[in-house]
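J.: sequence unavailable; structure follows:
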């Protein structure tokens, strides 16, 4: 199937033939659907803190982080081109719809207005000229930049990009000992622009918030790209005869996360930021969730150390089983009670000794995407999972009813611990479910092809983690999917 030239290309990308063959097999047989048992709801897999409890936990967090390394991990490689889809249609196809007219009527309300007019040279330019200077390299080139580098919010005469808003958030809830560690995953073509922005503003933010930043960047590894195939599942080849590899979605960032060394990691998307006037709830709940994850981690570690003892009794194992079932929300598989004492110990140890995450969840307001569910695992157990719609057989009436009955939505608000009770880093690649990827149909140079995404970072890539869900206020979820979203009150 592969020539010597192919093998050299695969090796140069840091990949291996066995993995590529597995990907091709996944194209042939497809990925199995996940069996969801029920939606996670308040008091059934979903913790509801309330504002007072959240404030109490937030205060506790400041005492819990002594000597711990905190890290804010921000996926920031996505291009902003989809934000401007309707504006591109107006510029290139003369399609001026309601959303385009809204942007043009409210240009002065955008943080980037001054930069745009400076580029255009006149406030009275025609609409096509304005759009050209906003979207193309003739002006701001916003259609080609990543979201993290766009001017999102106004502060008097100055503005902030999402990257800068994450610097501020980092100082507010991810600072330990006056140090803030931030890691951005970026595209290779945009890395220099990110570093230039950070270099230009860092000293000002350090002075303003009294912290020192350690900013790092990484790019999606070529070794995580997946092979593309023709519709008959044979390798797709370019006009020059080379194999085609494509980025495999945000699940590929598991490798980047696995390279990090920290005690507590905050994960949040680049575009989910608000101005300072609305940050308070975000900061309170971020600290509260981090406090909670550390408390659960402490309990897990205590039980693992107990299991290291030589005099573990039946009642000790029963206590651990109760903790796993009622606190970590893992329902044991059928036949578990028939296992021997030693087999139960081994099983419990496996369930305890895993990475731990708390996922903030907002009430479902009709946003597309995944949510919190109880789902069946390969070993027959049932646990909490972030599940995307593509993972569920929505043609099955029962599964569709469960999916439609979800009360909450996944805003990508995660707090993670990545080390075991002896202080060793987990290899996160060992805790993903490889059968939770996606096959999609795309095209290249006018030819149809099939592409494959790896298990998503917060669903399949973390399928075998200990997972807890906590309800967070809707105000903490303010993504910017289209440029029009920047006109919402939360971003003004």
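T.: Nice, thanks for sending it over. Since we're looking at a predicted model, the values are computed, not measured.
J.: okay, CA-based contacts and neighbour counts for the rest of this
T.: Noted.
J.: my read: residue 34 touches residue 391, true?
T.: Yes. Using CA atoms under 8 Å, residue 34 is in contact with residue 391, at 5.7 Å.
J.: and for those two, which residues touch both?
T.: residue 436 (CA atoms under 8 Å, 6 or more residues apart in numbering).
J.: who touches the nearest residue to residue 149 once chain neighbours are set aside in this structure?
T.: Nearest in space to residue 149, with sequence neighbours left out and distances taken as CA to CA, 6 or more residues apart in numbering, is residue 161 at 5.5 Å. Contacts for residue 161 (CA under 8 Å, 6+ apart) come out as 148-153.
J.: right, and out of these, which lies closest to residue 432?
T.: residue 148 (27.9 Å; CA to CA).
J.: the closest one contacts residue 270, doesn't it?
T.: Yes. Taking contacts as CA under 8 Å, residue 148 lies within contact range of residue 270: 6.0 Å.
J.: what's the longest helix in the chain?
T.: helix 279-308 (DSSP state H).
J.: now do that one: distance to the chain's middle.
T.: In terms of CA atoms, centre = their mean, to the nearest Å, the centre of helix 279-308 is set 19 Å apart from its chain centre.
J.: quick revisit: for the residue nearest to residue 149, give its distance to residue 411.
T.: Relative to residue 411, residue 161 is positioned 20 Å away (CA to CA, to the nearest Å).
J.: ok, back up a step: so which bits of the longest helix of the chain are buried?
T.: By 16 or more other CA atoms under 10 Å, the buried positions in helix 279-308 come out as 279, 281-294, 296-297, 300-301, 303-304, 307.
J.: stretch 155-163 now?
T.: Quick answer for stretch 155-163 (16+ other CA under 10 Å): 159-163.
J.: let's bring in a second model and compare:
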């Protein structure tokens, strides 16, 4: 199947022939659907706390945070292209000489386009675009509305002009404050981090970015560092990494043969956010907050958002302290029948671990080994918001091929919706995963876990793409907060909707959490 030059290409990427061959086997065999047992709901896999309990958990975090190392991890490698999808279509299709802008919107029944133009002056980039337009078109004021509308979108998106569609999402104008002060999503993450992930020394943030944008991110940090430091009283330690080429996956034809480009070389593609597990695994911290780059709010909402980050971290610390005590007791042979029962109950009641039906039949030695293996894992506490129709993953109980039942974040693409029972369970889902995690990645001795050992490789994704006009199949690794963390200890907690404010389309910037009201 592979030529000598293929092997050299594979090895140059940091891959092995065995790994690539295994990827091709995955295409051939397909990826099994998950087996849902039930949707996770309040008191059935999702915790909900009172105000008093929240305050207690915040106190746990505040009391411990200066004794541990904390890091915020922000996946930020994506370009903003999808944000402007409907505007790219408009740019390609609309001819102001043939019809008015209002007629075009009505004929297309394009609600997104209507909202965009109605809210135009409320976008944080409005003044920047208008300034650029007046530089380019000295006769702009004399033009009719149809041409003006087209020129506005063209100035935003044209790769020779502002080129927003090919810019990293983290560096786009996201919010406009008083006196025309513009803030990017990248900047907002710094302000937010100062409220919960900073310690007495500084606030550490790590952004995974596309390498071609590294200088732009560094320039943005240099531009805002002093301003944000003075406003927050916090010094920032910012680091960047890039998705590793060794995590790319081979693309294949529709009949599962390696796809070759025009020059005969193999085609490899980035393998989705699951590839970032390697980046996460390289980081050194006791606790890591994970949040997507586009999930930020204007400053007046930040205290509320920070509050629930502290709640999640408080839960993590409280559970971790108990886990470490149990593991130290096991290591020091301070374990008896009562302690075995206590640990077993803790795993079941607090960590959502379904104890094997055969556990009581094990000899004591094997019971202890079993409990240690279940306890000694990375731990993640995940915020969950009530489902209001957003696309993406949700919390479910599922059963694996060995009959083990566990809590997981599952994407709809992993579910066999042709199966009536599975479809009903999906419909019963009440909550949604907003990518709001706090992770403990060290063991009770302070050693880092190797996170690659806790992945469910059956949770990968096969997708169809187009390459040079030809339909191909691509392989995405198990998602970072999905299958990549499948074998972590997992806790789900309901958090309010204000903590989830992603900008998936440009019109999301018109929503209240992204707007400043005078």
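T.: Cool, got the structure. What you are looking at is a predicted structure, and each value in this text was computed from that prediction instead of being measured.
J.: hang on, the earlier thing: give me the subset of the buried residues of stretch 155-163 of structure 1 lying in helices.
T.: 162-163.
J.: and the two most separated of the buried residues of stretch 155-163 of structure 1?
T.: 159 and 163 (11.6 Å).
J.: where does stretch 184-195 of structure 2 end up in structure 1?
T.: Taking TM-score structural alignment as the measure, structure 1 aligns residues 161-172 with stretch 184-195 of structure 2.
J.: how far does the matching stretch sit from the chain's center?
T.: 17 Å.
J.: coming back round to it: the longest helix of structure 1 against structure 2, how far on average?
T.: Here the mean offset of helix 279-308 of structure 1 against structure 2 after fitting is 0.7 Å, by mean CA distance after the TM-score superposition for structure 1.
J.: so that helix corresponds to what in structure 2?
T.: By TM-score structural alignment, helix 279-308 of structure 1 lines up with residues 302-331 in structure 2.
J.: likewise for stretch 243-252 of structure 1?
T.: Going by TM-score structural alignment, stretch 243-252 of structure 1 lines up with residues 266-275 of structure 2.
J.: check which residues of that stretch are buried.
T.: Buried, per 16+ other CA under 10 Å, within stretch 266-275 of structure 2: 266-268, 270-275.
J.: which outside residues touch it?
T.: Here stretch 266-275 of structure 2 has contacts from 6, 9, 75, 243-245, 247-251, 258-261, 474-481, 484, using CA under 8 Å, 6+ apart.
J.: mind doing that once more with 7 Å?
T.: Stretch 266-275 of structure 2 is contacted by residues 6, 243, 247-251, 258-261, 475-480, 484 when judged by CA atoms under 7 Å, 6 or more residues apart in numbering.
J.: for the aligned partner of residue 468 of structure 1 in structure 2, helix, strand, or coil?
T.: Using TM-score structural alignment, the partner of residue 468 of structure 1 in structure 2 is residue 491. When classified by DSSP: H, G, I helix; E, B strand; the rest coil, residue 491 of structure 2 comes out as strand.
J.: now residue 491 of structure 2: closest residue in space, sequence neighbours ignored.
T.: Nearest to residue 491 of structure 2 is residue 381, by CA to CA, 6+ apart, at 4.8 Å.
J.: next: residue 414 of structure 2.
T.: For residue 414 of structure 2, the spatially nearest residue (CA to CA, 6+ apart) is residue 33, at 5.3 Å.
J.: and the one you found, that's in a helix?
T.: No. Going by three-state DSSP, the assignment for residue 33 of structure 2 is coil, not a helix.
J.: do you have the strands of the stretch 51-200 of structure 1 handy? List them.
T.: With DSSP state E, counting those that start in this stretch as the criterion, the stretch 51-200 of structure 1 has strands at 70-75, 153-155, 158-160, 175-176, 179-186.
J.: the stretch 401-518 of structure 2 too?
T.: According to DSSP E, counting those that start in this stretch, the strands that the stretch 401-518 of structure 2 contains are 405-410, 431-432, 436-440, 461-467, 470-476, 489-494.
J.: these: which one's closest to residue 81 of structure 2?
T.: strand 461-467 (16.2 Å).
J.: structure 1: matching residues for the closest one?
T.: With TM-score structural alignment as the criterion, strand 461-467 of structure 2 aligns to 438-444.
J.: the matching stretch against structure 2, how far on average?
T.: Looks like 0.9 Å for stretch 438-444 of structure 1 (mean CA distance after the TM-score superposition for structure 1).
J.: pull the distance from that stretch to the chain's centre.
T.: Computed by CA atoms, centre = their mean, the separation of stretch 438-444 of structure 1 from the middle of its chain amounts to 22 Å.
J.: from the rest of the structure, what touches stretch 107-124 of structure 2?
T.: Stretch 107-124 of structure 2 has contacts (CA under 7 Å, 6+ apart) with 105, 126, 173-176, 182, 507, 509-510.
J.: hmm, which two among the residues you listed are most spread apart?
T.: The widest separation within these (CA to CA) is 29.7 Å, between 105 and 182.
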